[in-house]
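S.K.: Provide a 3D model corresponding to the input given below.
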Amino acid sequence: MAAVTQPSFQSTFSPGSNLELQKSSACCSCQEKWIGYKCNCYFISNEVKTWEESKKYCASQNSSLFHLKREDEFQYFRNLSKDVYWIGLLYDETRDAWIWEDGSILSNNL
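M.R.: Coordinates of the predicted model:
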């Protein structure tokens, strides 16, 4: 699982163990073992957890599952690892839509 943070915002997703970790991005400083990318900090975990377990772990770390907002984020993290990881997206059958943890609907352009 991985976590994203802006100065005090965080979310999560999870690539593999062969990542080159950066301690900071160009505009913010990240905690040890976090990846800095475009003013966000991302935590990558190699632990195997269910989606719900990952969500709870992130909450315990004052973060949330990864919330993809821009195409460049997708490309950057897709290039880090070909593994599959949890993100903060779930299907809401009552709304017949993919919903992010914060309640927003997945953008058609992503």
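S.K.: For the rest of this, base every contact and every neighbour count on C-alpha atoms.
M.R.: Will do.
S.K.: Which residue ranges of this structure form helices?
M.R.: Taking DSSP state H as the criterion, the chain contains helices spanning 51-60, 71-80.
S.K.: Show me which positions of the first one end up buried.
M.R.: Think helix 51-60. Buried positions in helix 51-60, judged by neighbour count with 16 or more other CA atoms under 10 Å: 51, 54-55, 57-59.
S.K.: still on that earlier bit, quick one, which of the helices of the chain is nearest to Ala97?
M.R.: Ala97 sits nearest to helix 51-60 of all the helices of the chain, at 18.0 Å, using CA to CA.
S.K.: Check the offset of the closest one from the chain's centre.
M.R.: 12 Å (CA atoms, centre = their mean, to the nearest Å).
S.K.: Taking the centroid of the protein, which residue is nearest it?
M.R.: Closest to where the C-alpha atoms of the chain average out (CA atoms, centre = their mean) is Phe66, at 2.3 Å.
S.K.: hang on, that one packs against Ala3?
M.R.: Yes. Contact between Phe66 and Ala3 holds when scored by CA atoms under 8 Å: they sit 6.0 Å apart.
S.K.: Second input sequence below; structure requested for side-by-side comparison:
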Amino acid sequence: MSEDVTYADLKFQDSSQTKNIQTFDNLEEKVYITSKTEMGKLNKLQDIKEELERNVSLQLVSNTNISKKIVNLSITMQELATKLCYELYRRQTEHKCKPCPERWIWHEDNCYGLFDNLQTWQKGEELCSAKKASLLKIKNKRILEFVKSQNLRNYWLGLSPRKDYRSYDSMDEKIISSNWYIRDTHYLTNDMSCGYIEKMYIYYDLCTERRKTICEKLANPVKIESMLTIKDPDGRL
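M.R.: From the prediction side, this is the model:
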């Protein structure tokens, strides 16, 4: 039995479809509005993020500049403290600001210890090592001029022991010599020669002979806080 489709039925179907289309349109519009709103929020958040990144970057640059200024200021203060201490040291060799052990000589960046008890070259090397130092090496003109000014005699030097005997060398000729490097001395034998200083020259003798010892090591940094407590340098220290 066939069903008769009336005008009212068609009208109802059209009305129902229209409502569905309108509902879909409304839903699509809401989705669009919501997406647009969320996109706006996202853009704002992105702007805030970029602003924060710029602020952090500027702060880092500022912190870097401040750090550099602090480093430069520290270097300048250390240089001034060292210069002032050296002036005080020239007046009083055992001044409390001195960066070298007691009775050691301070010159530029190094400390020099002179020990007059006579001993073999190897014992002299061991003495220096025990004091966290090494036998003196004359490796540049500044040290050479300092050594000449001290008029040293009969001190073992930090020259490597040698099997071939030499009578003497001029100190000026030995500055760039590779022989200043002291290798492991376990090979040292009784017939080897070692160098010692005699005023302007370097002489050689058996390493088993007994002579004085001169050691060298890096000076400690001058303590800035020790300089801040010093009174007027015009004699009232």
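S.K.: give me the element Leu42 of the second structure is part of.
M.R.: Secondary structure assigned from DSSP states H and E places Leu42 of the second structure in helix 7-91.
S.K.: Show me what Ser63 of the first structure aligns to in the second structure.
M.R.: For Ser63 of the first structure, the equivalent position in the second structure is taken to be Ala133, counting by TM-score structural alignment.
S.K.: Contact partners for that match?
M.R.: Contact partners of Ala133 of the second structure, counting by CA atoms under 8 Å, 6 or more residues apart in numbering, are 215-217.
S.K.: again, only using 10 Å
M.R.: Shown in contact with Ala133 of the second structure (CA atoms under 10 Å, 6 or more residues apart in numbering): 111-113, 125-127, 214-218.
S.K.: State the distance from it to Ser62 of the second structure.
M.R.: Here the distance between Ala133 of the second structure and Ser62 of the second structure works out to 43 Å (CA to CA, to the nearest Å).
S.K.: Please apply the same query to Thr82 of the second structure.
M.R.: Thr82 of the second structure is 30 Å from Ser62 of the second structure, where distance means CA to CA.
S.K.: More neighbours: the two, which one.
M.R.: It is Thr82, of Thr82 of the second structure and Ser62, that has more neighbours when counted by other CA atoms under 10 Å, with 21 against 12.
S.K.: Can you tell me what the more buried one aligns to in the first structure?
M.R.: If you follow Thr82 of the second structure across to the first structure using TM-score structural alignment, you land on a gap.
S.K.: Quick check: Thr82 of the second structure vs Glu108 of the second structure, distance?
M.R.: Taking CA to CA as the measure, Thr82 of the second structure falls 10 Å from Glu108 of the second structure.
S.K.: In strands, which of the contacts of Ala133 of the second structure appear?
M.R.: When DSSP state E defines the strands, the subset of the contacts of Ala133 of the second structure inside them is 111-113, 214-218.
S.K.: Among those, which one lies nearest to Leu42 of the second structure?
M.R.: Top of the list for closeness to Leu42 of the second structure, among those and by CA to CA, is Leu218 at 61.6 Å.
S.K.: Pull the contacting residues for the closest one.
M.R.: Taking CA under 10 Å, 6+ apart as the definition, contacts of Leu218 of the second structure comprise 99-100, 106-112, 132-133.
S.K.: same deal with Val56 of the second structure?
M.R.: If a contact means CA under 10 Å, 6+ apart, then Val56 of the second structure has 50, 62 as its contacts.
S.K.: What segments of the first structure are strands?
M.R.: Per DSSP E, the first structure has strands spanning 2-5, 10-11, 34-37, 40-44, 89-92, 97-100. These are given in chain order.
S.K.: Mean distance of the longest one to its aligned residues in the second structure, please.
M.R.: Once superposed with the second structure, the aligned residues differ from strand 40-44 of the first structure by a mean of 0.8 Å; criterion: mean CA distance after the TM-score superposition for the first structure.
S.K.: name the helices or strands packed onto that strand?
M.R.: Judged by 3 or more CA pairs under 10 Å, 6 or more residues apart in numbering; DSSP states H and E, strand 40-44 of the first structure is in contact with strand 2-5, strand 10-11, strand 34-37.
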